[in-house]
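Student: okay, predicted coordinates and the sequence, questions at the end:
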Amino acid sequence: MAVNPDKLTALDVMRDAPVIPVIVLHDVAHAVPLARALVAGGIRMLEVTLRTPQALQCIEAIARDVPEAVAGAGTIRSASDAQASVLAGAKFGVSPGYTSAVGKACRDLGLPLLPGVATGSEIMMAQEDGYQQLKFFPAMQAGGLPMLKAWQGPFGDVTFCPTGGIHAGNAAEFLALSNVACVGGSWIVPTDAIQQGDWARIEQLAREATQLAR
């Protein structure tokens, strides 16, 4: 599927592949080979979390050197995070929670956002601000499959990307739900594989992830 990163929507991000990798990078030198390995395995939407001092540089490197990838910024918690992410080249954002200030900042910047929610009230707040595609986080700790099933009734118009505790062994169960478009997970970007530069392993994990049924 052809995706224009400059006309991206949150739904485009969610529907591109069954899994959005949740990436934590401590070394800028790892960013480009990691992104290339994921793209080779069929994963293009890459969430680089703003959890390390190097994260923005990593997003910048991927945006510059891996045009087939779509670099996104995770752990957006403020308007300044959103602004810095866009300046670094991020084409979408993901937040661990939701505030109207973050939602407005991303909208003003033209940055598609997957806001994090864990309760019905948070879903309603995000919907009031026009967000229908949401990240359910932390998915397992906040109720997992039973919670998503319960939300199908009152929030049947919302599409979720559950993240947090998702792995190869349970991802298919989440993807089978009608209100789930994709899952977020770190299992396809294991820390040891990144540190060892085992890009072939990461490519294979990405390839396996694309085969998960939705």
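Tutor: Okay, I see it.

Student: CA only for contacts and neighbour counts going forward, please
Tutor: OK.

Student: and the contacts of the host helix or strand of residue 124?
Tutor: In this structure, residue 124 sits in helix 120-128 according to DSSP states H and E. Contacting residues not belonging to helix 120-128 are listed as 98, 99, 100, 103, 115, 117, 132, 134, 151 [CA atoms under 8 Å, 6 or more residues apart in numbering].

Student: repeat that for 7 Å
Tutor: 98, 117 (CA atoms under 7 Å, 6 or more residues apart in numbering).

Student: what's the first helix or strand after that helix?
Tutor: Scanning forward in sequence from helix 120-128 by DSSP H and E, the next helix or strand is strand 133-136.

Student: who's in contact with that next one?
Tutor: Contacts for strand 133-136 (CA under 7 Å, 6+ apart): 10-11, 114-118, 158-163.

Student: before we move on, what about stretch 52-64?
Tutor: With CA under 7 Å, 6+ apart, stretch 52-64 has contacts from 25-28, 31-32, 35, 48-49, 71, 85, 88-90.

Student: among these, which are in helices?
Tutor: Counted as lying in helices by DSSP state H, out of these, are 31, 32, 35, 85, 88.

Student: now the residue nearest to the last one when sequence neighbours are not counted, what's its secondary structure?
Tutor: By that I understand residue 88. Distance criterion CA to CA, 6 or more residues apart in numbering; nearest residue to residue 88, sequence neighbours excluded, is residue 60 at 4.8 Å. On the three-state scheme (DSSP: H, G, I helix; E, B strand; the rest coil), residue 60 is labelled helix.

Student: ranges for the helices of the protein?
Tutor: Going by DSSP H, the chain shows helices at 10-15, 31-40, 55-65, 79-88, 100-109, 120-128, 144-151, 171-175, 191-196, 199-210.

Student: just the buried positions in the fourth one, please.
Tutor: Going back to what we said before, that points to helix 79-88. For helix 79-88, the buried set under the neighbour-count rule, 16 or more other CA atoms under 10 Å, comprises 79, 81, 82, 83, 85, 86, 88.

Student: check it against this one:
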Amino acid sequence: MIDRILAKRIVPVVVLDDAESAAPLAEALLAGGLDIMEITFRTAAAEESIRSIATSFPEVLVGAGTLLTPEQAQRAKDAGAVFGLAPGLNPEVIKTARAAGLEFSPGVMTPSDIEAALSLDCKLLKFFPAGAAGGPGMLKALAGPYAHTGVKFIPTGGISSANLADYLALPVVAAIGGSWMVDKKLVAEGKWDEITRLTKEALAAAS
């Protein structure tokens, strides 16, 4: 999973209100060259959307985001998610995800958060909310005392095509999480060609 994330360096953060949109969205991302996506557990359609993509598009590395409880982590795994993420660090969620065989990246923002994650043997971490927490400057500062541990970050929150290069220039950043190429309005209006175009543009910028 980490190798595939490192290869693309972009994880689209998807919020789906209708599971019927899952398949055409996966097709649009694949057409743009991206075979990874995170579907957040913020809506009732999340679980069915993950199941749909896992079943119909086995070539897509599908993950579940905003996993706030152990029960959500188990449901995400049962639906076919290969990886999970959360905005914060909950040891019980990490424990459940690990027992279920779900690769999991807890959210961190401070040195104490990072040390808590390392104590639980988590080294691929979501840095959230990236923009509000200091952006690339904060990550560069955190890299000083922690890069040697092997920790890597997926900053999410406030990232766009305009600033993704600033994050990806940091060796401690594995990938960025962004939603501009899968904006809810684009999905709701079925603008799949535009999503494909934005995806290609983002991948070109990331490379």
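Tutor: Right, received. Where do you want to start? Please read these numbers as outputs of a predicted model, since none were measured by experiment.

Student: picking up where we left off before, what is the aligned counterpart of the residue nearest to residue 88 of structure 1 in structure 2?
Tutor: Counting by TM-score structural alignment, residue 60 of structure 1 lines up with residue 51 in structure 2.

Student: quick check: that match vs residue 82 of structure 2, distance?
Tutor: 11 Å (CA to CA, to the nearest Å).

Student: repeat that for residue 99 of structure 2.
Tutor: Relative to residue 82 of structure 2, and taking CA to CA, residue 99 of structure 2 is found at 13 Å.

Student: so for these two, which residue has more residues nearby?
Tutor: Using other CA atoms under 10 Å, the more surrounded residue of residue 99 of structure 2 and residue 82 is residue 82, with 21 against 11.

Student: the more buried one -> structure 1?
Tutor: Match for residue 82 of structure 2 (TM-score structural alignment): residue 91.

Student: with residue 64 of structure 2 instead?
Tutor: For residue 64 of structure 2, the residue aligned by TM-score structural alignment is residue 73.

Student: if I pick that match, what's in contact with it?
Tutor: So residue 73 of structure 1 contacts 47, 48, 49, 50, 85, 90, 92, 93, 94 (CA under 7 Å, 6+ apart).

Student: mind picking the two most distant members of those residues?
Tutor: Distance extremes for the contacts of residue 73 of structure 1: the farthest pair is 50 and 92 at 12.9 Å, using CA to CA.

Student: what about these two, which has more around it?
Tutor: residue 92 (28 against 23).

Student: surely the more buried one meets residue 114?
Tutor: No: Residue 92 of structure 1 lies out of contact with residue 114 (CA atoms under 7 Å); the separation is 8.0 Å.

Student: residue 111 of structure 1 and residue 19 of structure 1: what is the separation?
Tutor: On the measure of CA to CA, residue 111 of structure 1 and residue 19 of structure 1 end up 20 Å apart.

Student: looking at the two now, which is surrounded by more residues?
Tutor: residue 19 (32 against 26).

Student: that older thread, reformat the buried residues of helix 79-88 of structure 1 as a markdown table; add distance to residue 209 of structure 1.
Tutor: Shown next, in a markdown table, are the buried residues of helix 79-88 of structure 1 (distance: CA to CA, whole Å):
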| residue | distance to residue 209 of structure 1 |
| --- | --- |
| 79 | 32 |
| 81 | 29 |
| 82 | 28 |
| 83 | 31 |
| 85 | 26 |
| 86 | 28 |
| 88 | 27 |
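
Student: which of the contacts of stretch 52-64 of structure 1 ranks first by neighbour count?
Tutor: Counting neighbours by other CA under 10 Å, residue 35 leads the contacts of stretch 52-64 of structure 1 with 31 neighbours.

Student: residue in structure 2 paired with residue 192 of structure 1?
Tutor: Match for residue 192 of structure 1 (TM-score structural alignment): residue 185.

Student: again, but for residue 18 of structure 1
Tutor: So residue 18 of structure 1 corresponds to residue 9, using TM-score structural alignment.

Student: its match against residue 176, yeah?
Tutor: Yes: counting by CA under 7 Å, residue 176 is a contact partner of residue 9 of structure 2 at 6.2 Å.

Student: which one's more surrounded, those two?
Tutor: Taking neighbours as other CA under 10 Å, residue 9 of structure 2 and residue 176 compare with residue 176 leading, 28 against 23.

Student: state the distance from that one to residue 134 of structure 2.
Tutor: On the measure of CA to CA, residue 176 of structure 2 and residue 134 of structure 2 end up 15 Å apart.

Student: now do residue 11 of structure 2
Tutor: For residue 11 of structure 2 relative to residue 134 of structure 2 (CA to CA), the value is 20 Å.

Student: neighbour count for the two, which is higher?
Tutor: The residue with more neighbours, out of residue 11 of structure 2 and residue 134, is residue 11; 23 against 14, by other CA under 10 Å.

Student: residue 106 of structure 1 maps to what in structure 2?
Tutor: Match for residue 106 of structure 1 (TM-score structural alignment): residue 97.

Student: likewise residue 132 of structure 1?
Tutor: Alignment note (TM-score structural alignment): residue 132 of structure 1 maps to residue 123 of structure 2.
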